[in-house]
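Undergrad: Any chance you could fold what I've pasted below:
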Amino acid sequence: MKFGGTSVADADSVTQVVDIVERHYLRDDEVAVVVSAQRGVTDQLIAIAEEIVKSQDTSTIGSFIHSLRVRHEKVLNQVAGDYASEACKEMENRLANLENILDAVHHLRELTPRSRDYIITFGERLNALVVCAAFRQRGIPSTVLDGCEAGIVTTPQHGEAMALPASDGRIKSRLLPLLTEMVPVVMGFMGCTENGIITTLGRSGSDYSAAILGAGIDADEIWIWTDVDGIMTSDPRVIDNARVLSTISYLEVMELSYFGAKVMHPRSIEPAMRKNILVRVKNTFNPDHPGTCIVHHEKRDTRVVKALTYIDKVALVSICGAQMIGRPGVAKMIFSALADAEVNVMMISQGSSEANITLIIDETQLNIAKVALTALVKQGMVREVTTNRDVCAVAVVGCGMAGARGTGGRIFTALGEAGINVMMISQGSSEVNISFVVDQADGQKAMRTLHDEFRLSEEDDE
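TA: Below you'll find the predicted structure:
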């Protein structure tokens, strides 16, 4: 069971978590718990780390450490009075370590990827102590493990590390023996390299942690506890009548999460898929709701489209030129230049004339991409590079689209009748996702139009 930042944000939330876990512990279920940092703490850690590199004033470090101490000790005293003193001693050790590394970063005037990763794990390092103490207060034996101690071995890419196959054996040997005796509380979001260097798994990486650990112990199920009832047909902030999906396939969730759906980490499905483990997404604050089950092969229903999502902070890049036509290796040069600049390409579209390739990238990477591609213009490989920031990408997702005739026609007819211009279209060979790009101002309108067109607010046909 993984509990996100909103699920462990304060004393009431932690009490609710203990209630949930206790129910299963008393039924003799073997439960491992993964916890995130308290809501907002990771953002604060990132901000202080980046600030002190440039700041002349070290007093901000002390005041920040004090605020963390007060925040976590307040919750600790409320949920685990009998164990607060013991947990506070360990918390002081961890706060001292954090203060030392922040002080070192300040004096060196350098924040390396390695030190940044170490700093931003302290939200989980502090909060795991609180949750563990709360379990013990309720009479549930518990112990705290960081991701490395639990056996998560990763690649060395700081900030976006990925689990290695060696994790399975280590997790099984370290975590599995504990389950018959207690509820281990594992700090999410982190692992370590084979040399023991701390790495992080990307933002919202606690989902990924839970999936890695679940696969490592061959769990019956992996439960992702969050603050919504499950995975929805669309963002409820955009679609008032968005509906919770009872079931969805691994592949559909991967498409949705990649295109901006916030419920799951994009990579968190792969370990579960590899071991064919059922994943449940449930609401910590409404635990009786059945939530959403993520399964390998979902029973096909009568509708072809399952859900919609969109990303609004993207940019469109068009590379064109007659010199590209029939010239082998042009695409390779374009994508190699972007890869060398560490620019991630999210969508690709190419005209049959070969004179134009259009890409969608993260808006924050646009300037880097322009520099990389301008070099190709100077070399005469392409004629022109144009960009547009005022766009958003919409994804229409559903396994039922594979082989279904007329789905594309319905999508683009509905958009045309709504007066929405489509600037770019992309579809993968799996036929599970049709993505397109529209003006930023039309993004939410496109979502509402298609949600109505495919009647996604109506319950599944059983």
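Undergrad: hey, let's count contacts and neighbours off CA atoms from now on
TA: Fine.
Undergrad: Show me the residue sitting in the middle of the chain in space.
TA: Residue closest to the mean C-alpha point of the chain, counted by CA atoms, centre = their mean, is His265 at 2.8 Å.
Undergrad: Are we agreed that that residue is in a helix?
TA: No: assessed with DSSP: H, G, I helix; E, B strand; the rest coil, His265 is coil; it does not lie in a helix.
Undergrad: and it, what does it touch?
TA: For His265, the contacting residues are Ser204, Gly205, Asp207, Tyr208, Ser257, by CA atoms under 8 Å, 6 or more residues apart in numbering.
Undergrad: measure it to Arg23 for me?
TA: According to CA to CA, to the nearest Å, His265 and Arg23 sit 27 Å apart.
Undergrad: Nearest spatial neighbour of Tyr208, chain-adjacent residues omitted?
TA: Excluding the flanking residues, the one nearest Tyr208 by CA to CA, 6 or more residues apart in numbering is Ser268, at 4.1 Å.
Undergrad: can you tell me which residues contact the one you found?
TA: Ser268 is in contact with Gly205, Asp207, Tyr208, Ser209, Ala210, Ala211, Ile212, counting by CA under 8 Å, 6+ apart.
Undergrad: one more, for comparison:
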Amino acid sequence: MGTLVMKFGGVSVATTTALTQVISIVLQEKERWQRLIVVASALEGVTDALIEAARLAQLSNQRGYRRIVATIRTRHLALVEQLPLSADERNALNADIDQLLFEMLDVCQALSDALEDRFLTEKMDAIIGVGERLSARIIAALLRENDLRGVAIESMNLLVTDDIFGNATPDIQATRARVERDLLPMLERDIIPVITGFVGGTVSGKPTTVGRGGSDYTASVLAACAGADEVWMWTSVDGMMSADPGDVEAARVIPAMSYEEVAELAYFGARILHARMVQPLRDYGIPLRIKNVFKPQQTGTFVHHSAAGDQIKAVTSIGGLGLRTAEPTTLTAISKLVNRVFTEVIGTSADVMLSAQSSSATFLSVIVPTSAGLDATRSLQSALRHALKQHPEVGAWTVEPISVITAVAAGINRQPRLLSRLFFALDDAPLLAVAQGPSHCSLSVVVARDDADAALQRIHQHIIG
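TA: Next up is the predicted model:
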């Protein structure tokens, strides 16, 4: 067969057992595919630690960020020590780890000294992408130890992006030119490139990142530019699930889905995929498989243009904030205030999921991305309430935590019986708002946070089964 891109998530590269499984998978697929491209995530938890190190550097807390870097170094060196590597490979790998982390300490110091906000965001990206650079080197060394030509590749020299640091967007045409110039010749020489996920670079060579969970996005963009035949995402779960197993015990694997259905799930809270990674695959018609790295014999979930069945396949829940006022008003002032608070607290602009107005009230629901962390909703709620007190001219708004429950099914807008069953399942839950997705394969309802678990369970039990 032709070209396969495989992305391995953080759990897949975090332990000796997991890495052994990764190498076994690569060896097996090398027998079946002519060309392999591997995209590596950071070890589980490392990116969070790097973000904290960058935050401490901004506060000029040298002791704090040095302690975090020392912990990351110890973890990687301990992992390398346990791996079946020759002395030469181990020594070279240890030297690479030290060099990357020492360089990062210099960036932390520069971040401490930075005065301009733009300079801060640039240095942040240079810090938080180091985890993928470390793991790519480890995987490449293991491939070489198993007689494969593994080479770690820095994606900042391959994936060309704009300069929106922290949430950069790849330039497909510019990236394709570099892939054709630098990557494809390597594949023809039977090299297996192990590419750092999450990280890109501007035309001038400054490192960027493409958003949390962005290794998925890296894999899909590179697949599109390399003309890949398939993309496989290796995770710690069995595929796309009908609900988050942590929320719904009866959640099950979905065998097949369309691009649109998967994109809706990713956008509305399914943590397994980056929300933007589907678009390049859809544009170039590249199938996606989502598989469990610890159960490679299972088929997982297959994603392509269309998938059989028009029933509700999955239901998700994502947190957010609901703002309500009983005063006649426009949305301009409150939208600007919300956007400013979100940018200050979690570093990204507000995602207004729904706004509704009547003669007596106005309601606004804003999604809090899962990548913002567990405490983000509470922090944003507190910050918004404070900002509203400081700016009474915006109006008298209440701010409460809400949840957006989304049911995903192809052509849900053309199925009145299915919609009737959905609303029947939600009979006991007061609905704050209802929204139809523009892709026509999702319907979202906004409920109070305290009603979310019951609503999720009822939809799954009565409709998905």
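Undergrad: TM-score of the superposed pair?
TA: After superposition, the two chains reach a TM-score of 0.88 (TM-score structural alignment, normalised by the length of structure 1), with 439 aligned residues with a CA RMSD of 2.4 Å.
Undergrad: hmm, back to that, would you list the contacts of Ser268 of structure 1 in JSON lines and tack on distance to Gly321 of structure 1, secondary structure and neighbour count?
TA: What follows is the contacts of Ser268 of structure 1, written out as JSON lines (distance: CA to CA, whole Å; DSSP: H, G, I helix; E, B strand; the rest coil; neighbours: other CA atoms under 10 Å):
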{"residue": "Gly205", "distance to Gly321 of structure 1": "41", "secondary structure": "coil", "neighbour count": "24"}
{"residue": "Asp207", "distance to Gly321 of structure 1": "43", "secondary structure": "helix", "neighbour count": "30"}
{"residue": "Tyr208", "distance to Gly321 of structure 1": "42", "secondary structure": "helix", "neighbour count": "28"}
{"residue": "Ser209", "distance to Gly321 of structure 1": "45", "secondary structure": "helix", "neighbour count": "31"}
{"residue": "Ala210", "distance to Gly321 of structure 1": "47", "secondary structure": "helix", "neighbour count": "28"}
{"residue": "Ala211", "distance to Gly321 of structure 1": "45", "secondary structure": "helix", "neighbour count": "29"}
{"residue": "Ile212", "distance to Gly321 of structure 1": "45", "secondary structure": "helix", "neighbour count": "29"}
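Undergrad: Arg342 of structure 1 in helix, strand or coil?
TA: Slight slip there: residue 342 of structure 1 is Glu, not Arg. Of the three states, Glu342 of structure 1 takes coil under three-state DSSP.
Undergrad: Can you name every helix or strand that the lengthiest helix in structure 2 contacts?
TA: Looking across structure 2 with DSSP state H, the single longest helix is helix 87-113. For helix 87-113 of structure 2, the packing partners by 3 or more CA pairs under 8 Å, 6 or more residues apart in numbering; DSSP states H and E come out as helix 46-58, helix 62-82, helix 117-128, helix 130-145.
Undergrad: Name the next helix or strand downstream of the last one, please.
TA: Secondary structure here is assigned by DSSP states H and E; on that basis, the next helix or strand after helix 130-145 of structure 2 toward the C-terminus is strand 149-153.
Undergrad: Go ahead and name everything in contact with the following helix or strand past that following strand.
TA: Counting by DSSP H and E, the next helix or strand C-terminal to strand 149-153 of structure 2 is helix 172-178. Applying CA under 8 Å, 6+ apart, the external contacts of helix 172-178 of structure 2 come out as Leu158, Leu159, Val160, Val221, Leu222, Cys225, Ala226.
Undergrad: The last one -> structure 1?
TA: Taking TM-score structural alignment, the alignment pairs Ala226 of structure 2 with Ile217 from structure 1.
Undergrad: from what I can see that match touches Leu178, true?
TA: No: Ile217 of structure 1 lies out of contact with Leu178 (CA atoms under 8 Å); the separation is 11.0 Å.
Undergrad: Neighbour count for those two, which is higher?
TA: With neighbours defined as other CA atoms under 10 Å, Ile217 of structure 1 and Leu178 compare such that Ile217 has more, 20 against 16.
Undergrad: For the more buried one, give me its contacts.
TA: Contacts for Ile217 of structure 1 (CA under 8 Å, 6+ apart) come out as Asp168, Ile171, Lys172, Leu175, Leu176.
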